[in-house]
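*Asks:* 3D model of this:
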Amino acid sequence: MALWGTVRSDGDEANAVNAVRAALTMRASLAKLNNEWKERGIASFQIGIGIHQAEVVAGNIGCDSPHEKMDLTVIGDGVNLASRLEGVTKEYGVDLVVSEAVRSKLGDAFLLRSADLVQVKGKKVPTAVFAVLGENGTQRPPGLETFEDGVKAYRDGRFTEALGRFNQAADEGLGDTLTHVYQERCEHLIKNPPENWTGVYEMTKK
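*Replies:* The predicted model follows:
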């Protein structure tokens, strides 16, 4: 767990941008490391990062020595949600996601892609989640606009239209895990129409 703004804060916007940039640096460093390992015949290593911003309790938490140890850390609902967001990266096949609370502080500093509107395990309020593709100026992947149209149709309950958009996005070049997740969901929902659709996906795993 990495923290921004506990002892000294540069402001919510700067903290959010710094956190995402640190995660992107980790992504680039891991890619370099995996390339080196590949040349040596070593299996690649994958990571998942979830970033959230919220008010939490910060302080020296634990027991004083010599019995245990005491560390400067944070606890609270925001910490738990960040942990859950890290977990959803496995669901969507992406390595970096941010919550709506973070997205709202990023401005146009990064290229984002809608991931989902999720209700994570242990939480009652749904959270919009976005995958971070890179810094602003990153080349937009083919099919991104079509995919975003599909997400809107999906959340509106227009599943047949959404499936068509996701299929088109895949044909245009965005046939990755996240698109495939939506294709499978739409196919299921077309065959099994929900009675009360909210567009929220409830995560059952941490």
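*Asks:* From here on, just use CA atoms for contacts and neighbour counts.
*Replies:* Fine.
*Asks:* hey, where'd the helices end up in this structure?
*Replies:* Counting by DSSP state H, the segments of the chain that form helices are 12-39, 77-92, 100-106, 144-155, 159-169, 177-191.
*Asks:* Proceed likewise with the subsequent sequence, for comparison:
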Amino acid sequence: MQVASDIAHGVDYIHNFTGQNSGLVHNHIKSSSIVVTEGSMTAQICHFGTAELCGEVVEKNSMGPQDKSGGIKKLQRAGSKSVKLEGTRGYISPEFIPSGVAIQRSDVYAFGVVILELLSGEKALKYVFDDGRGYRSVSVIDMAREAVVGGDLRRWIDKRLKDSYPVEVAEKMFSLGLGCVDDDPLRRPDMGNAAHIISKLFLDSETWVKRFTVPAGISISMDPR
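*Replies:* Model prediction:
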């Protein structure tokens, strides 16, 4: 939860608090762009500005008035930038593929993929062998949606956690992750809302940890009396 909260607030800062009011996007949100410090487990987002340094940004668009949803004509933001189709498979939002335009809600989509990775312990995209079809790619989004249909969420959560987590918080994080990867960009939350939700869930998880942490100096024995 610490990592998820740090990432959410980092992307929210890029989108909403740079003071430039220019519809900035990161365009390279992915698990390999996140650095987690040992001990404190705080997360930092790397590669901001990579799109421009690598020559992905090719021109500035004049999009016209911005609507209330943060999009232009239901998609593009005022001040969005046209970019070459560069990205990491598994993190690219559906609207980015045909348009080649990265918008802030493309970052939200990639952030949702990272959330699902954190919850499941799975990679964004992996290859599995299918009898008769050979190897095929399966995304963490597909697996998450299958878990919803099958009502199998707890089995989908990373087994290394061994049920040592607040189930209600995990379910809400799961719901947020799926909301962020909605195929329709207008149905995704903006990063301000996502960061607010995760902050509350982070506090809820800390309360859960304190409730179930054994105080120092107290031992628990499972031996029969």
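*Asks:* Now the TM-score, please.
*Replies:* TM-score for the superposed chains, counting by TM-score structural alignment, normalised by the length of the first structure: 0.27, backed by 101 aligned residues with a C-alpha RMSD of 5.9 Å.
*Asks:* Residue 132 of the first structure is nearest to which of the helices of the first structure?
*Replies:* Proximity to residue 132 of the first structure (C-alpha to C-alpha) singles out helix 12-39 among the helices of the first structure, at 8.2 Å.
*Asks:* which residues touch the longest helix anywhere in the second structure?
*Replies:* Looking across the second structure with DSSP H, the single longest helix is helix 191-212. Applying C-alpha atoms under 8 Å, 6 or more residues apart in numbering, the contact partners of helix 191-212 of the second structure are 1-2, 4-5, 8-9, 11-12, 15-16, 108, 165-166, 169, 172-173, 176.
*Asks:* circling back to that earlier point, okay, the helices of the first structure, which one's buried deepest?
*Replies:* Mean neighbour count (mean count of other C-alpha atoms under 10 Å) peaks for helix 159-169 among those, with a mean of 22.
*Asks:* which secondary structure elements does that helix contact?
*Replies:* With contacts taken as 3 or more C-alpha pairs under 8 Å, 6 or more residues apart in numbering; DSSP states H and E, helix 159-169 of the first structure sits against helix 144-155, helix 177-191.
*Asks:* will you turn those into CSV that also has distance to residue 163 of the first structure?
*Replies:* Listed next are these as CSV, based on distance: least, C-alpha to C-alpha, whole Å:
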stretch, distance to residue 163 of the first structure
helix 144-155, 7
helix 177-191, 6
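*Asks:* Give me the buried entries from the contacts of helix 191-212 of the second structure.
*Replies:* Applying 16 or more other C-alpha atoms under 10 Å to the contacts of helix 191-212 of the second structure, the neighbour count classes 1-2, 4-5, 8-9, 11-12, 15-16, 108, 169, 173, 176 as buried.
*Asks:* circling back to that earlier point, so which of the helices of the first structure is nearest residue 112 of the first structure?
*Replies:* Of all those, helix 100-106 sits nearest to residue 112 of the first structure, with 8.5 Å by C-alpha to C-alpha.
*Asks:* Distance of the closest residue to residue 9 of the second structure other than its chain neighbours relative to residue 101 of the second structure?
*Replies:* Once flanking residues are discounted, residue 9 of the second structure sits nearest to residue 195: 5.6 Å by C-alpha to C-alpha, 6 or more residues apart in numbering. Plainly put, residue 195 of the second structure is 24 Å away from residue 101 of the second structure if you go by C-alpha to C-alpha, to the nearest Å.
*Asks:* Over to residue 53 of the second structure?
*Replies:* In terms of C-alpha to C-alpha, residue 53 of the second structure sits 17 Å off from residue 101 of the second structure.
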